[in-house]
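Engineer: what's the 3D shape of this:
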Amino acid sequence: MRTALFDPMIAVLIIATLLALIVPATGGAREAAQDISSVSIFLLFLVNGMRIARGEIVRAAANWRFFAPLLMFVFGVMAVFGLGFAKLAAIFAAPEIALGFVFLGVLPSTIQSATSYTTLAGGNAALSVIGAALINIVGVFVSAPLFALLAGSEAVDLGPDTLVRIGFILLLPFAIGQLLQGFTRDWLLARKPKIVWLDRTVIGIAVYVAMSGAVGQGLLSGMSAMTGLWLLAITAVFMLIAYFLAWHTARLGGFGRGDRIAFLFAGPQKSVAIGAPLAAILFAPEIAGFVIAPLLIYHLLQLLVAAPLATHLSQGEPG
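Structural biologist: Down below sits the predicted model:
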């Protein structure tokens, strides 16, 4: 219960951000940090390919009645709302930060939190595991093109160089992991607590590098306390609307309570594990930190809200 109620990822994100604010990587150090981040991301997606069972993907494809609405919610409803909130944020925040809401909207959900909180809430854990895995696999292929479509070519150039980087750093290691999982998956599952820290470390590195670039471009001087409060408030509203819509979308779909809980935690949650590495590939270092600012706030908020929400649901409310 203690693990579910406190996620160490909160500490990792805060520490990585504070380090970037206090001791940002600049000059040659930033280039070295970027190289370390790229290698770490490659390793993370290699491990992801090893541990997401191919059988889960097959079972997900068979349960289209649940997963089709879930995918439409994650990459349709959330993406459209992200675009709308970007226009709202542009009123008071820098364009790069406002753009971060579009980026936030197109990202997949987080596997570990979705399954942990679904289990804690008494939901359908099997559906949550398969659903979150499926969403993340689809997200690797869909999130970047969808972002380019919504944000426009001026926001990100999905040219040959970018596509090659996505393929080499994200898709290639995942494919290799899928091929190797017959030999490695049991070994990884037996060491799950240690592997989880690989996730957190890679995310921390990616966030540190991105935020260092933003600090170098005047993140602190360019964002007032009032702007930060507005950003926090709008991100919180975005998240609350997402949770509300996810629960009632599942209700309208006629799903049972356990399936609605799985939908709730697999749908509106957003993954910094995909977002931070993808931002490192899509955006220049001096922009990436601004773009992921809404994602970092959203991720921290969802970690703070998900545990008490799951505990509340485990008590039988709401119906």
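Engineer: from now on I want contacts and neighbour counts done on CA atoms only, so please keep to that.
Structural biologist: Will do.
Engineer: could I get the full set of helices for the stretch 51-200 of the chain?
Structural biologist: Ranges of helices within the stretch 51-200 of the chain are 54-62, 64-72, 78-89, 95-105, 111-120, 125-151, 160-166, 172-190, 192-216, based on DSSP state H, counting those that start in this stretch.
Engineer: the fourth one: how far from the chain's middle?
Structural biologist: Right, helix 95-105. 13 Å (CA atoms, centre = their mean, to the nearest Å).
Engineer: setting the sequence-adjacent residues aside, check what's closest to the residue sitting nearest the centre point of the chain.
Structural biologist: The residue lying closest to the centre of the chain (CA atoms, centre = their mean) is S271, at 1.3 Å. Using CA to CA, 6 or more residues apart in numbering and skipping residues adjacent in sequence, the residue nearest S271 is T110, 4.3 Å away.
Engineer: cool, L180 as well?
Structural biologist: Leaving aside its chain neighbours, L180 sits nearest to M50 (6.3 Å; criterion: CA to CA, 6+ apart).
Engineer: just checking, the one you found touches W187?
Structural biologist: No: in this structure, M50 is not within contact of W187 by CA atoms under 8 Å, at 9.9 Å.
Engineer: another sequence for comparison is provided below:
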Amino acid sequence: MALMKFRPDNFTLMLVATVLLASFLPATGQVASSFEVLTTAAVALLFFLHGAKLSRQAILAGIMHWRLHLFIVGSTFVVFPLLGWALKPLLTPLVSPELYVGVMFLCVLPSTVQSSIAFVSMARGNIPAAICSASASTLLGVFITPLLVSVFVTAHGASGSFVDAVGKILLQLMLPFALGHLLQRWVGPFIKKHGKLTKVVDQGSILLVVYTAFSAAVVQGIWRQVSVQTLVGLLVISAIILALALLLTTFLSRRLGFSKEDEITAVFCGSKKSLVSGVPMAKVLFASSTVGMMVLPLMLFHQMQLMVCGVLAAKYAKRAQLAEKEQLASAAAGK
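Structural biologist: Modelled structure (predicted):
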């Protein structure tokens, strides 16, 4: 039963299948161009649906808890990049300088929204603050991630300047998001009624981006550059970065005197990286031939963070249940 906690989820299995499909049947020529257009449309639809789904109340909920939000933003956009940069001399020999650029891209991405909130809820943390922080991280990532890419990654395949990168993200990602939010009054009820629609577009758009990215990468010879030994090295790098992020967020949140609920929110929102935001951003920021190399570390890290955080959330929840039982027992004894 313990091993079942670490079983890959269905979406991860679909990601693996998509990479295999692109490896044996890559899209080329006109087919590749058609997939590029379809992928761009799917990503735009994804952000439109998220804009229509996310209420202003959710965005503003818990906004007064500024210390917690600053902590999570700092962990996401300061601690993570510094970790990746500081560990580069130690970890680069495990992969290659080119692939470690993908690790640095992982480090500058925003936090997740859905899974962070789900884990905070499961662990009995501060859910309104988690909604606010995770949503803010995604929105801030539109501006901060391209800036950090220009600092850490621009010499290795990022296309254009910081201004160009922000412009592309605003046009291709945030404009659909804003339109969806403006039309929320009319389309919001339909989207809430058909909740699976967002999940299908979520996963479908990522699978399309992964297929087109790895098709281009296969044509460029990615599997001649990425051996089994390199994949093992990437797993080790992901484990080290995730472990350090979890340890630092836990230690610092306790030193800052956060409550247990706020600590849970800080740990889960401050240690995660978004596949949903990262894959479309990679498509916008990098040349088609390099996108596969950029998102490979993110895909491995994504699965690892889900498995580890799932186990950690269960432990937090069990601790909370024991504390409640002790309180009830103390109250009963005092009567």
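Engineer: what sits against G27 of the first structure?
Structural biologist: G27 of the first structure makes contact with no residue, according to CA atoms under 8 Å, 6 or more residues apart in numbering.
Engineer: my guess is I274 of the first structure meets P108, correct?
Structural biologist: Yes: under the criterion of CA under 8 Å, I274 of the first structure makes contact with P108 at 7.4 Å.
Engineer: what about those two, which has more around it?
Structural biologist: Neighbour count, other CA atoms under 10 Å: between I274 of the first structure and P108, P108 has more, with 32 against 21.
Engineer: one step back: what's the closest of the helices of the stretch 51-200 of the first structure to L231 of the first structure?
Structural biologist: helix 78-89 (7.2 Å; CA to CA).
Engineer: output the contacting helices and strands for the closest one.
Structural biologist: helix 95-105, helix 225-252 (3 or more CA pairs under 8 Å, 6 or more residues apart in numbering; DSSP states H and E).
Engineer: so of those helices, which one's packed in deepest?
Structural biologist: helix 95-105 (a mean of 25; mean count of other CA atoms under 10 Å).
Engineer: that one against the second structure, how far on average?
Structural biologist: Superposing on the second structure and averaging over aligned pairs (mean CA distance after the TM-score superposition for the first structure), helix 95-105 of the first structure comes out at 1.2 Å.
Engineer: which strand or helix spans G257 of the second structure?
Structural biologist: Under the criterion DSSP states H and E, no helix or strand holds G257 of the second structure.
Engineer: and for the one 10 residues further on?
Structural biologist: Take DSSP H and E as the rule and V267 of the second structure turns out to sit in helix 260-270.
Engineer: quick one: the helix or strand just after that helix to helix 195-219, angle?
Structural biologist: Using DSSP H and E, the helix or strand that follows helix 260-270 of the second structure towards the C-terminus is helix 275-285. Helix 275-285 of the second structure and helix 195-219 are oriented at 40 degrees to each other (axes from the mean of the first three to the mean of the last three CA atoms, to 10 degrees).
Engineer: what packs against the following helix or strand past helix 275-285 of the second structure?
Structural biologist: Next helix or strand after helix 275-285 of the second structure toward the C-terminus (DSSP H and E): helix 288-334. Contact partners of helix 288-334 of the second structure among helices and strands, from 3+ CA pairs under 8 Å, 6+ apart: helix 97-107, helix 114-122, helix 195-219, helix 228-255, helix 275-285.
Engineer: the shortest one vs the first structure, average distance?
Structural biologist: Taken over the aligned residues, the distance from helix 114-122 of the second structure to the first structure averages 1.1 Å (mean CA distance after the TM-score superposition for the first structure).
Engineer: what range in the first structure matches that helix?
Structural biologist: Aligning helix 114-122 of the second structure against the first structure (TM-score structural alignment) gives residues 112-120.
Engineer: list the contacts of the matching stretch.
Structural biologist: 1, 4, 124-125, 128-129, 132, 261-262, 265-266, 269, 303, 306-307, 310-311, 314.
Engineer: buried ones among the residues you listed?
Structural biologist: 4, 124-125, 128-129, 132, 261-262, 265-266, 269, 303, 306-307, 310-311, 314 (16 or more other CA atoms under 10 Å).
Engineer: overlap in contacts, I274 and P108 of the first structure.
Structural biologist: Counting by CA under 8 Å, 6+ apart, the residues touching both I274 of the first structure and P108 are N136.
Engineer: quick one: the aligned partner of Q178 of the first structure in the second structure from G204 of the second structure, how far?
Structural biologist: Counting by TM-score structural alignment, Q178 of the first structure corresponds to H181 in the second structure. Taking CA to CA, to the nearest Å as the measure, H181 of the second structure falls 21 Å from G204 of the second structure.
Engineer: between these two, which has more neighbouring residues?
Structural biologist: Using other CA under 10 Å as the criterion, H181 of the second structure and G204 rank with H181 on top: 23 against 18.
Engineer: how near is that one to S161 of the second structure?
Structural biologist: In terms of CA to CA, H181 of the second structure sits 28 Å off from S161 of the second structure.
Engineer: still on that earlier bit, want to throw the helices and strands packed on helix 288-334 of the second structure into a markdown table with distance to T39 of the second structure?
Structural biologist: Below are those laid out as a markdown table (distance: least, CA to CA, whole Å):
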| stretch | distance to T39 of the second structure |
| --- | --- |
| helix 97-107 | 21 |
| helix 114-122 | 22 |
| helix 195-219 | 6 |
| helix 228-255 | 26 |
| helix 275-285 | 9 |
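Engineer: which of those helices sits closest to S75 of the second structure?
Structural biologist: Per CA to CA, nearest to S75 of the second structure of these: helix 228-255, 7.3 Å.
Engineer: wait, what's in contact with the residue opposite L278 of the first structure in the second structure once aligned?
Structural biologist: Aligning on TM-score structural alignment places L278 of the first structure opposite M281 in the second structure. Applying CA under 8 Å, 6+ apart, we find M281 of the second structure in contact with I169.
Engineer: which SSE is the aligned residue in the second structure for the residue nearest to L180 of the first structure in?
Structural biologist: Per TM-score structural alignment, the equivalent position to M50 of the first structure in the second structure is A52. Using DSSP H and E, A52 of the second structure maps to helix 29-53.
Engineer: average offset of that helix relative to the first structure?
Structural biologist: Helix 29-53 of the second structure versus its aligned partner: 1.2 Å mean (mean CA distance after the TM-score superposition for the first structure).
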